[in-house]
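*Asks:* here is my input, please return the structure:
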Amino acid sequence: MTLTTPVLIFPAISLLLLAYTNRFHGLASVVRALHANYKTSADPIYLKQIHNLRYRIKLIRDMQFFGVLSILICTVCMLLLFFGYDTAGKILFGLSLLTMITSLVLSLIEIQMSVGALDHQLKDLENGCEE
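*Replies:* Sure, this is the predicted structure:
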């Protein structure tokens, strides 16, 4: 394995972390709006949404953690390969890929939760229109 192999993962990780950060900022806006709505009307449905949002925020935190950990391990991998420690570099590259996979799996879970929350909102809208 050469030094260029782990370098290939860098652009992907950077873009992925940017996407995770954008998801976090979007969720933060929703939380702020929900907080304002809850202050004016303490509807019990907000509590379900708060629970869902809290779990999704934790997922995004973990997605970011494993993404950053992946890039950190990948950087150390490249350093080891640069100094000629091929076996250790290969092991760390594999570990970097595993942490990236973990981050991506968490991302899939968060996306499913997001879609589920939107579906719940749409059903609530449909039920309100029928009444």
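
*Asks:* okay, CA-based contacts and neighbour counts for the rest of this
*Replies:* Noted.

*Asks:* neighbouring contacts of stretch 72-90?
*Replies:* Residues outside stretch 72-90 that contact it (C-alpha atoms under 8 Å, 6 or more residues apart in numbering): 1, 2, 3, 6, 7, 92, 93, 95, 96.

*Asks:* ok, those vs residue 51, which is closest?
*Replies:* Proximity to residue 51 was ranked across the contacts of stretch 72-90 by C-alpha to C-alpha; first place goes to residue 96, at 31.6 Å.

*Asks:* in terms of helices and strands, where is the residue lying closest to the closest one once chain neighbours are set aside?
*Replies:* Spatial nearest neighbour of residue 96, chain neighbours left out: residue 70 (4.6 Å); criterion: C-alpha to C-alpha, 6 or more residues apart in numbering. Using DSSP states H and E, residue 70 sits in helix 45-82.

*Asks:* before we go on, could you also do this sequence so I can check it against the first one:
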Amino acid sequence: MTLTTPALLFPAISLLLLAYTNRFLVLAQLIRELNEREGEQVRKLVVRQIANLKKRIVLIRSMQAYGVLSFLLCTLSMFFLFLQWELAGQLSFAASLVALLLSLALSLYEIQISCDAINIELESMQDRKEH
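*Replies:* I've put the predicted structure just below:
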């Protein structure tokens, strides 16, 4: 394994972290808008949305944490390979890949929850149409 092998992950991890940050910012904005819109009167539908948003915030934080861990382990792997500590470099690169895998799996789960949030909104629209 050469020094360039872990370096191949740098752009991918950086873009992934940027995407996660964007998701977090959009979610934070949505929460602020929901708070302004609802004020003191919180509808039953909004209570369901709040639970969904809380879960998504926790997931995004975990996605970011595993992404950063992957980045750190990847960097450590390059450092070990630079020092010609082949086994340590390979092990830290493998750990980096595992952390990246966990981050992506959490991302997939967060997408599912995001779809649930959209379904809650659709239910709300349907209820308004029926009344």
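
*Asks:* rewinding a little: list buried residues within the contacts of stretch 72-90 of the first structure.
*Replies:* Neighbour-count burial (16 or more other C-alpha atoms under 10 Å) applied to those gives 3, 6, 92, 93, 95, 96.

*Asks:* tally of neighbours for the residue mapped onto residue 8 of the first structure from the second structure?
*Replies:* Counting by TM-score structural alignment, residue 8 of the first structure lines up with residue 8 in the second structure. Residues near residue 8 of the second structure, counting by other C-alpha atoms under 10 Å, number 11.

*Asks:* cool, residue 119 of the first structure as well?
*Replies:* Neighbours of residue 119 of the first structure (other C-alpha under 10 Å): 12.

*Asks:* likewise residue 9 of the first structure?
*Replies:* Counted by other C-alpha under 10 Å, the residues lying close to residue 9 of the first structure total 17.

*Asks:* surely residue 69 of the second structure meets residue 95?
*Replies:* No: checked against C-alpha atoms under 8 Å, the pair residue 69 of the second structure and residue 95 is beyond contact range at 9.1 Å.

*Asks:* picking that back up, residue range for the helix holding residue 70 of the first structure in the second structure?
*Replies:* Counting by TM-score structural alignment, helix 45-82 of the first structure sits on residues 45-82 of the second structure.

*Asks:* gap between the matching stretch and the chain center?
*Replies:* Taking C-alpha atoms, centre = their mean, to the nearest Å, the mean C-alpha location of stretch 45-82 of the second structure is offset from the chain mean by 5 Å.

*Asks:* same question, stretch 35-51 of the second structure
*Replies:* 24 Å.

*Asks:* cool, thanks, signing off.
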